[in-house]
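Q: Pasting the sequence and the predicted model now:
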Amino acid sequence: MREAGLDVFAAELAQGAFAIDVREPDEYTSGHVPGALSTPLSALGAVLGELPGDRPVYVICASGNRSAWAAEQLAARGLDAVSVAGGTAGWARSGRALVRGTTARAA
């Protein structure tokens, strides 16, 4: 399973990277990384066909545990999945902005 630090992830996002947030919907709406699409772990299997197969899929959660598991599952299915170390909590601690109140879904 590949992993990226927050600085690498931020740079990739600025270049248009595809990102999913695997936290629960209430966690997502309370604050998420701009551009990350809500894809709870429970729905991950249902959206496999919606995820890009031609570029990396960055996976983020609260701290990095759920995203690591999800990235492993996606990689096992042939996707170029990258877990974001530090997660949304690390993103916020680093002073980066969060978006609140939206429910953009990957599927």
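A: Received it, and whenever you're ready, just let me know what you need.
Q: C-alpha from now on. contacts and neighbour counts both.
A: OK.
Q: where along the chain do the strands fall?
A: Secondary structure of the chain by DSSP state E: the strands cover 2-4, 18-21, 37-38, 57-60, 81-84.
Q: which helices and strands does the last one pack with?
A: On a contact count with 3 or more Cα pairs under 8 Å, 6 or more residues apart in numbering; DSSP states H and E, strand 81-84 meets strand 2-4, strand 57-60, helix 65-76.
Q: Could you dump these into CSV with mean neighbour count and distance to residue 19 added?
A: CSV is the format used below for the helices and strands packed on strand 81-84 (neighbours: other Cα atoms under 10 Å; distance: least, Cα to Cα, whole Å):
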stretch, mean neighbour count, distance to residue 19
strand 2-4, 16, 12
strand 57-60, 27, 4
helix 65-76, 20, 11
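Q: another one to put next to it:
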Amino acid sequence: MREVDLTVFAAELANGAFVIDVREPDEYRAGHVPGAHPAPLSELGAVVSALPRGRTVYVICASGNRSGRAVEHLEALGVDAVPVAGGTAVWARAGHSLDHGVAAAESA
């Protein structure tokens, strides 16, 4: 399975990449990559229809395990998905900022 490293991911994110975070809601609220859409692995099937087609969906979790499982599922459904190596933990350790709380769509 291909995966994207942090440097490439940061550049893609700066260019408007679509990102889903497959961690559980409490993990997401505690700190997530800015712009990441919440899509818990346990509820991934419910959000598949809302994912963009024709562009890459970047998938992030805490360390890379759940994102790999999510990507396998999404690819089987025809979604161009790629996991972010190291996940949110590596993102934060590299000094990148995290957003906290819920996404705008969740709080509406």
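A: Okay, I see it. Note that the structure is predicted; figures quoted are calculated from it, not measured.
Q: quick revisit: is it possible to get CSV of the strands of structure 1 that adds distance to residue 97 of structure 1?
A: Output for those, formatted as CSV (distance: least, Cα to Cα, whole Å):
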stretch, distance to residue 97 of structure 1
strand 2-4, 19
strand 18-21, 15
strand 37-38, 16
strand 57-60, 15
strand 81-84, 16
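Q: give me every residue that touches residue 75 of structure 1.
A: By Cα atoms under 8 Å, 6 or more residues apart in numbering, the contact list for residue 75 of structure 1 reads 1, 81.
Q: where's it relative to residue 35 of structure 1, distance?
A: Residue 75 of structure 1 sits 21 Å away from residue 35 of structure 1, going by Cα to Cα, to the nearest Å.
Q: Kindly report the same for residue 19 of structure 1.
A: 7 Å.
Q: more neighbours, these two?
A: Using other Cα atoms under 10 Å, the more surrounded residue of residue 19 of structure 1 and residue 35 is residue 19, with 27 against 17.
Q: Verify the stated contact: the more buried one with residue 36.
A: Yes. Look at residue 19 of structure 1 against residue 36 with Cα atoms under 8 Å: they come within range, at 4.7 Å.
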